[in-house]
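>>> fold the following.
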Amino acid sequence: MLVHRKSHIFQKPQKSWHQLTKILPTSAKQIDSLRCSPKYTLTPLIGPLKTPSARQNFDNFHKRIDNSRCFQKRVLMPVKILMPALSPTMKEGTLAKWLVSEGEKIEAGQVIAEIETDKATMEFEAVDEGVLGKILIHAKTAGVKVNEPIAILLDDGEGERELEEFLSITDKPTITDNKAETPNEDKIKSNPSSLPCEKQQDRIAATPLARKIASINSIDLSLIGSGSGPNGRIVKNDLLKLLDSAPQVEMPGHYTETSIPISPMRRVIAQRLVESKQNVPHFYLSVTCYLQHLLSAKKKFYDCLETKVTVNDFVIKACAFALDKNPAMNVSWEGEFIRQNQTIDISVAVAIPDGLITPIIFSADKLSLSSISDKVRELVDKAKMGRLQPREFQGGSFTVSNLGMYGIDEFTAIINPPQAAILAVGAARKVPTVSGDAIVVSDVVTLTLSCDHRVIDGALAARFMQSLKKAIEDPVIML
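Below is the predicted model of the structure:
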């Protein structure tokens, strides 16, 4: 916002317009010096610019002002702080906590709030410095739309007056043409039934107690007609008689229910899984793997290296091995094309109180088993505390979902678009098997692969499962 033309000018006190034109600066640098000098103040220009030379001098001065970088700085004005979009799928979120208070000075890059997105709780940093003038959305408010104003940022020198003026301007309702929706007053007067229900109820003669009983029981007083009170006034007894005469509905049994608000994360999970099931043609392959050698290697890791690894860590490593052997499985459906992923980034499904999140083990094929184990533990801890960063859970080319710790023998999982496959891991269990002519007890696990048939054919998925089974049953080949 620049100085209004022909209405204001930087003027030195006790200097006439004629004197001022003689000392006009001739460069942007000089204008900057003039602007910042305490000797000059912004005052109304007294008297019209009558002579052509005066008007020409004023215009030249104003052109130099327009080109000055000093006048291109932001004019003091409050700024709205908007709800940020902290993930590609985020449409709304929960303002979990404010970390600054009204009136507190904040710096650019300072964390001012915590936002619960559809994936995790994330920190929100200020992009500009100033003073937090007013909080518009308070902490623990859910369903805040992206780009909705959540606070007002004041600049240095601004106060309550500027804040009130700003709010009065921004809060003014938009004027729209409502003539088509406005009822004709003459028609309303001639036809009382066209009035809203509340207006009709107000015109019915009834005692305040009768109105309250009618409101609680959703009774339309206009249907009662004349009451038993003076001049046909509806009284309490009229309502009680009406309620007593109503047929009683016998309830099948006493029960209670509670409405649970839908969190942003749960809403997005629901939308994505419905989209996946409706649009992605799933097919499934299952295989049972023997765990004798894997469990032996797991014990040696702990005994020799004092490294605690889990069966799931072996499965993640085996998936990376199988994807490397079958790169056509490492793809994503993008609608108009198929993306061939160049790195093997495996997402690991983690259950958290509000839903499910899938942190990523990047370049899993290049990591050792112990590195995968350490990374999984780190990501699981961060996920449960809601401290994952977007780069740690957005993307991935293949997902592993394990419910074995809950004693689930086998299950099928829903693909996480745009990925093309997900592996469901069941519990390690003992089963009787035939070894030669003898029946022995063996440790086994059932793995079920869900595939997107648009990009993965049955034969390709079968070859992947063969490679996966070999790596699980003989882990030496992948270590």
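>>> hey, let's count contacts and neighbours off CA atoms from now on
Noted.
>>> ends of stretch 412-423, how far apart?
From the first residue to the last, stretch 412-423 extends over 8 Å; the measure is CA to CA, to the nearest Å.
>>> how far does that stretch sit from its chain's centre?
For stretch 412-423, the distance between its averaged C-alpha position and the chain's averaged C-alpha position is 22 Å (CA atoms, centre = their mean, to the nearest Å).
>>> likewise stretch 399-415?
Computed by CA atoms, centre = their mean, the chain-centroid distance of stretch 399-415 equals 27 Å.
>>> next: stretch 162-170.
On CA atoms, centre = their mean, the centre of stretch 162-170 falls 28 Å from that of its chain.
>>> residues near Ala438, how many?
Neighbours of Ala438 under the rule other CA atoms under 10 Å: 7.
>>> with Thr358 instead?
One way to gauge burial is a neighbour count; for Thr358, by other CA under 10 Å, it gives 24.
>>> who touches it in this structure?
The neighbourhood of Thr358, defined by CA atoms under 8 Å, 6 or more residues apart in numbering, consists of Ser347, Val348, Ala349, Val350, Phe393, Thr399.
>>> the second one: what's it in contact with?
For Val348, the contacting residues are Thr358, Pro359, Ile360, Ile361, Thr399, Val400, Ser401, taking CA under 8 Å, 6+ apart as the criterion.
>>> just the fifth one next, same as before
Under the criterion of CA under 8 Å, 6+ apart, the neighbours of Phe393 are Ser347, Ile357, Thr358, Pro359, Ile360.
>>> name the nearest residue to it, sequence neighbours excluded.
Pro359 (4.2 Å; CA to CA, 6 or more residues apart in numbering).
>>> this one as well, want them side by side:
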Amino acid sequence: MIALSPTMQDGVIAEWIAEEGQAVKPGDALCEVETDKATMPYESPVSGTVLKIVKAAGQTAAVGEIIAVLGKPGEDWAAVIAGATPVAERPAAGPSAGVTSTEASFPALGPIEPTVAAPAAPPLSAPPAAPRASTASAPSSPAGASPSSPAGIPPSSPLARRLARDGSVDLRTLRGSGPHGRVVARDIMAAAGKDTVNADAPKSAAPGGASIGMASRGLRDERVPLSRMRSIIAKRLGDSYSEAPHFFVRAAIDMERLLELRAAVNEGRDKPIGLNAFVMKLTAAALERHPLVNASWEGDAIRYRPAADIGLAVSLDAGLITPVVRACERKGVEDIDAELADMVARARSGALKPEEYADASFTVSNLGQYGVEEFTAIINPPGSAILTLGAVSKEAVVRGDAIVARRTMRVTLSSDHRVIDGAVAAAFVAELKALLEEPALALV
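Purely as a prediction, here's the structure:
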């Protein structure tokens, strides 16, 4: 098992696609592995026969463990394992890089590349995302987008979705036999009356695991095992909240000028630029002026970051992910918005690369589309601060001697007190408030 993300320590075999005794060739899907962020297909790097499945579906394999053995028909799989050296790191490019075996052409399956990360693979078209199950636990928040697939579509594996499209099978008519009701390849084959899987069909990445659509479930007494992503989210946020002394600074922002600017920029555009892009751009400007906030705690040192690498919390079927727009201070709102749209779509299809959601220096979380006025969030390491955005709504505001209605948004900055002092956080929020209320100040 290789590490499919920077923080991955192990993964769960979600489903075996290949069977023992089955002949495979390079690119054939062998199994699907549920990591901390997505369920990804493992593809065979070589031609051979599946001699032994070492880790069964549902079992956890640590990074570096062997999950299966490929070899020649009749070859002693135990001898292959005995002579293999598990690899814990991603191999270099090439079909046999990092692969160990008694014969180089038939490796033990530790270092098989996932589809979405294979350096030589062509870009894959993402299947429609499964319906979203929004989570309320901070710092999770959707990026302001609605679910990209119709309601009623059950969670499904990448191969199942591909087979369903190829065979014109309606996923909404199926009851999944996989973990947590997940539709897997055998369900599609049964519905289509097929006995075999087309292993040559292109493979697509899938969302991070089974989702629980609480709005449609109704009240019931049920114990649902944690998905891999939910387990990781629980651990990381628990660690963050227990290790980092959080404190919070709040402000109410007059959004009239920024919303007028956004309307002017979007005039005549087929695809309007989202509010998140404007907020991230102006946040980057504030971080440039207050670099002490753009920092990371590293135990015996504080690392001050050279660029505003801002993450945006996005909800997935199984939890949340934080795509990162690098160096926002050097990009325009159009570029930021385009990157966000691309990464959010790929995040929801499971095709986001690990380096695209890691190492944010600052995070933004927006629950405003749900009508939430304000909320606090847990810091997303390695950053030391996270900014939450509430809904924009009209409020009565005193202007001179008059009371007027102004579109207002409430924000909260959660900070790590080990890195950021109260006065530093307050000065940053004051700067951000000034920039959001008068965007032209970012030009000064």
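>>> related to what we said a few turns ago, was I right to think the residue nearest to Phe393 of the first structure contacts Leu379?
Yes. Using CA atoms under 8 Å as the test, Pro359 of the first structure is close enough to Leu379 to be in contact (6.4 Å).
>>> neighbour-wise, which of these two wins?
Comparing Pro359 of the first structure with Leu379 by other CA under 10 Å, the one with more neighbours is Pro359, at 28 against 21.
>>> and that one, how close does it get to Lys382 of the first structure?
From Pro359 of the first structure across to Lys382 of the first structure, the span is 9 Å (CA to CA).
>>> check Thr446 of the first structure too.
For Thr446 of the first structure, the distance to Lys382 of the first structure under the criterion CA to CA works out to 29 Å.
>>> who has more neighbours out of the two?
Set side by side, Thr446 of the first structure and Lys382 show more neighbours around Thr446, with 20 against 16, by other CA under 10 Å.
>>> tell me the contacts of that one?
Here Thr446 of the first structure is in contact with Ser286, Val287, Thr288, Cys289, Asp409, Glu410, Val425, Gly426, Ala427, Ala428 (criterion: CA under 8 Å, 6+ apart).
>>> just the buried ones among those, please.
In the contacts of Thr446 of the first structure, burial by neighbour count holds for Ser286, Cys289, Asp409, Glu410, Val425, Gly426, Ala427, Ala428, counting by 16 or more other CA atoms under 10 Å.
>>> please identify which pair of those lies farthest apart.
Greatest spacing in those, by CA to CA: Ser286 and Ala428 (14.8 Å).
>>> in the second structure, what residue corresponds to the residue nearest to Phe393 of the first structure?
Taking TM-score structural alignment, Pro359 of the first structure has Pro323 as its aligned residue in the second structure.
>>> try Val445 of the first structure
Taking TM-score structural alignment, the alignment pairs Val445 of the first structure with Met409 from the second structure.
>>> and its match, what element?
Met409 of the second structure is part of strand 402-416 when elements are defined by DSSP states H and E.
>>> buried residues in the helix or strand that that strand is followed by?
Sequence-wise, the next helix or strand beyond strand 402-416 of the second structure is helix 422-437, with elements assigned using DSSP H and E. By neighbour count on 16+ other CA under 10 Å, the buried set for helix 422-437 of the second structure is 424-426, 428-437.
>>> which residue numbers in the first structure go with helix 422-437 of the second structure?
For helix 422-437 of the second structure, the aligned range in the first structure is residues 458-473, judged by TM-score structural alignment.
>>> compared with the second structure, how much does the matching stretch deviate?
Stretch 458-473 of the first structure: mean distance to aligned residues in the second structure after superposition is 1.3 Å, counting by mean CA distance after the TM-score superposition for the first structure.
>>> tell me, what's touching Pro359 and Leu379 of the first structure both at once?
With contacts taken as CA under 8 Å, 6+ apart, Pro359 of the first structure and Leu379 have Leu388 as neighbours in common.
>>> circling back to that earlier point, counting only strands, which of the contacts of Phe393 of the first structure make the cut?
Here DSSP state E is the test, and those give Ser347, Ile357, Ile360 as lying in strands.
>>> excluding chain neighbours, what is closest to the last one?
Leaving aside its sequence neighbours, Ile360 of the first structure sits nearest to Ser347 (CA to CA, 6+ apart; 4.2 Å).
>>> hang on, the one you found packs against Gln394?
No. With contacts defined as CA under 8 Å, Ser347 of the first structure does not count as touching Gln394, sitting 9.1 Å away.
>>> of those two, who's got more company?
Neighbours per residue (other CA under 10 Å) separate Ser347 of the first structure from Gln394, with Ser347 holding more: 27 against 15.
>>> which residues touch that one?
The contact partners of Ser347 of the first structure, taken as CA under 8 Å, 6+ apart, are Thr358, Pro359, Ile360, Ile361, Phe393, Gly396, Ser397, Phe398, Thr399, Val400.
>>> ditto for Gly274 of the second structure
Contacts of Gly274 of the second structure (CA under 8 Å, 6+ apart): Asp337.
>>> quick check: the equivalent of it over in the first structure vs Ile346 of the first structure, distance?
Structural alignment (TM-score structural alignment) places Gly274 of the second structure against Thr310 in the first structure. According to CA to CA, Thr310 of the first structure and Ile346 of the first structure sit 16 Å apart.
>>> again with Val309 of the first structure
Counting by CA to CA, the gap from Val309 of the first structure to Ile346 of the first structure is 17 Å.
>>> shared neighbours, Ser347 and Gln394 of the first structure?
Pro359, Ile360.
>>> which SS state does the corresponding residue of the first structure for Arg236 of the second structure fall under?
For Arg236 of the second structure, the equivalent position in the first structure is taken to be Arg272, counting by TM-score structural alignment. The local conformation at Arg272 of the first structure, judged by DSSP: H, G, I helix; E, B strand; the rest coil, is helix.
>>> burial measure for Arg272 of the first structure, as a count.
Arg272 of the first structure has 16 neighbouring residues, counting by other CA under 10 Å.
>>> likewise Ala351 of the first structure?
By other CA under 10 Å, 15 other residues sit near Ala351 of the first structure.
>>> before we move on, what about Lys300 of the first structure?
For Lys300 of the first structure, the neighbour count with other CA under 10 Å is 14.
>>> so it sits in a helix?
Yes. When classified by three-state DSSP, Lys300 of the first structure is found to be part of a helix.
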